[in-house]
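S.K.: Fold the following for me, if possible:
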Amino acid sequence: MPRILGVDPGITRLGVGVVDNPHGSSLSMIAVDVLRTPPEWDITERLLHLQRGVAQLLDLHKPDVLALERVFAQHNVRTVMGTAQVSGIVIALAAERGIPVSHRTPSEVKAAVTGYGGAKKAQVQTMVKNILSLDEIPKPADAADALALAITEAWRGRVPGVQGRGASASPVSSTQTPAQRAWREALGQRTNLG
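M.R.: As a prediction, the model looks like this:
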């Protein structure tokens, strides 16, 4: 049963979400959390705290793959630097344990989870809740984002034992996530009605 750890990197809040992806069945959430560091801490203290927290999670949950949000340019260089530093720690910890790391862009995650790459954050959070059959949307947003990364990896990634689930599907539909297929089917039904 492939296990995926999604990580939404950040120096103040680092979201983590673990999902299991049993072959041929729906995803299930195993854990979700947000590791936090106070802004008044020195950068070395903050990075060490996050390193220890991520290491504990990797050793506890033993994921088959880690899905990490790709660092992208923002207007705030300080935020980008902190995110990049945290990402480097996460990648090193995974490599140390032989866990492959997959990098996902925010638009790629939105497209996988909602069927639309320009979806709003609230739409992604609602879909995470629905996909994982949760009673409520995980809070704060970093927690839902981490689960969305894990879902994306489950549906689009190279998780061991998952490939080939859509073997009978057409080449186009086998590269689409369930959310994208549902969206295209709904669009097709509306077109046929017109």
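S.K.: C-alpha only now, for contacts and for neighbours.
M.R.: Will do.
S.K.: Buried residues of stretch 82-95, list them for me.
M.R.: Neighbour-count burial for stretch 82-95 flags Gly82, Thr83, Ala84, Gln85, Val86, Ser87, Ile89, Val90, Ile91, Leu93, Ala94 (criterion: 16 or more other C-alpha atoms under 10 Å).
S.K.: Tell me if the third one really is in a helix.
M.R.: To tie it back to what came earlier, the one meant is Ala84. Yes: assessed by DSSP: H, G, I helix; E, B strand; the rest coil, Ala84 belongs to a helix.
S.K.: Tally up the residues packed near the closest residue to it other than its chain neighbours, please.
M.R.: Ranked by C-alpha to C-alpha, 6 or more residues apart in numbering and with sequence neighbours excluded, the top spatial neighbour of Ala84 is Val71, at 6.2 Å. Val71 has 19 neighbouring residues, counting by other C-alpha atoms under 10 Å.
S.K.: and for comparison, fold this next one:
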Amino acid sequence: MRILGIDPGLRRTGFGIIDVSGSSLGYVASGTIVVPTELSLGERLKVILDNVRDVAAQHSPDEASIEQVFVNANPHSTLLLGQARGAAICALADSNLPVHEYTALQVKKTVVGRGHADKEQVQAMVQHLLRLNGAPAADAADALACAICHAHHLPLSAQLAQSGHVTFSGLRVRAGRVLR
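M.R.: From the prediction side, this is the model:
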């Protein structure tokens, strides 16, 4: 299975593609979409949309994962980040990819082992897990980490699907009934 991970941003959007075979992870590609800041908001969102769509077309992933927006002290920044994320999700949906969402805390906990890891720790673990010669750039590392997070959640998702259980916001549900 091939997974495309996205770390959305209005100035820099990271992407990372990995192949998953059982418990084995393989690096395919990664990079950063640099969005010119002199463009209007609409033009910047189009740059993200077009480039994420191009990455998906070039690498033919089976699924995609993206970081959820966190609410920070500046609501305006949060709104802009949400718009960048929306442009990326639209590109993924337009590419007919199932999109899975993870919080930054989930991604860091899965990849590093603790949810409050710093960027350098994420970069080092991504380098180690994918057996890279050097640390990827910060935005690309975050996107690769998002893809790795999804790869680690795949077996659980498959088990839940086979058992007829699905999760919604942390609740397990079977045939419309909430299970405790």
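S.K.: ok, back up a step: of the buried residues of stretch 82-95 of structure 1, closest to His61 of structure 1?
M.R.: Ala94 (12.2 Å; C-alpha to C-alpha).
S.K.: Can you find the partner of the closest one in structure 2?
M.R.: The equivalent of Ala94 of structure 1 in structure 2 is Leu92 (alignment by TM-score structural alignment).
S.K.: Tell me the spacing between that match and Leu41 of structure 2.
M.R.: Counting by C-alpha to C-alpha, to the nearest Å, the separation of Leu92 of structure 2 from Leu41 of structure 2 is 20 Å.
S.K.: Kindly report the same for Leu130 of structure 2.
M.R.: Taken as C-alpha to C-alpha, the span from Leu130 of structure 2 to Leu41 of structure 2 is 35 Å.
S.K.: again with Asn96 of structure 2
M.R.: In terms of C-alpha to C-alpha, Asn96 of structure 2 sits 25 Å off from Leu41 of structure 2.
S.K.: Same question for Asp139 of structure 2.
M.R.: The gap separating Asp139 of structure 2 from Leu41 of structure 2 is 20 Å, by C-alpha to C-alpha.
S.K.: Would you mind telling me which of the two has the busier surroundings?
M.R.: Using other C-alpha under 10 Å as the criterion, Asp139 of structure 2 and Leu41 rank with Asp139 on top: 24 against 14.
S.K.: all helices for structure 1, in order.
M.R.: Taking DSSP state H as the test, the helices found in structure 1 are 43-61, 77-96, 106-114, 121-131, 141-156, 171-174, 178-193.
S.K.: In structure 2, what range does the fourth one match?
M.R.: Alignment note (TM-score structural alignment): helix 121-131 of structure 1 is matched to residues 119-129 of structure 2.
S.K.: The matching stretch: average distance to aligned residues in structure 1?
M.R.: Overlaying structure 1 shows stretch 119-129 of structure 2 at a mean distance of 0.9 Å from the equivalent residues (mean C-alpha distance after the TM-score superposition for structure 1).
S.K.: so what's Pro98 of structure 2 up against?
M.R.: Under the criterion of C-alpha atoms under 8 Å, 6 or more residues apart in numbering, the neighbours of Pro98 of structure 2 are Asp62, Glu63, Ala64, Leu92.
S.K.: Highest neighbour count among the residues you listed?
M.R.: Counting neighbours by other C-alpha under 10 Å, the top entry in the contacts of Pro98 of structure 2 is Leu92, with 27 neighbours.
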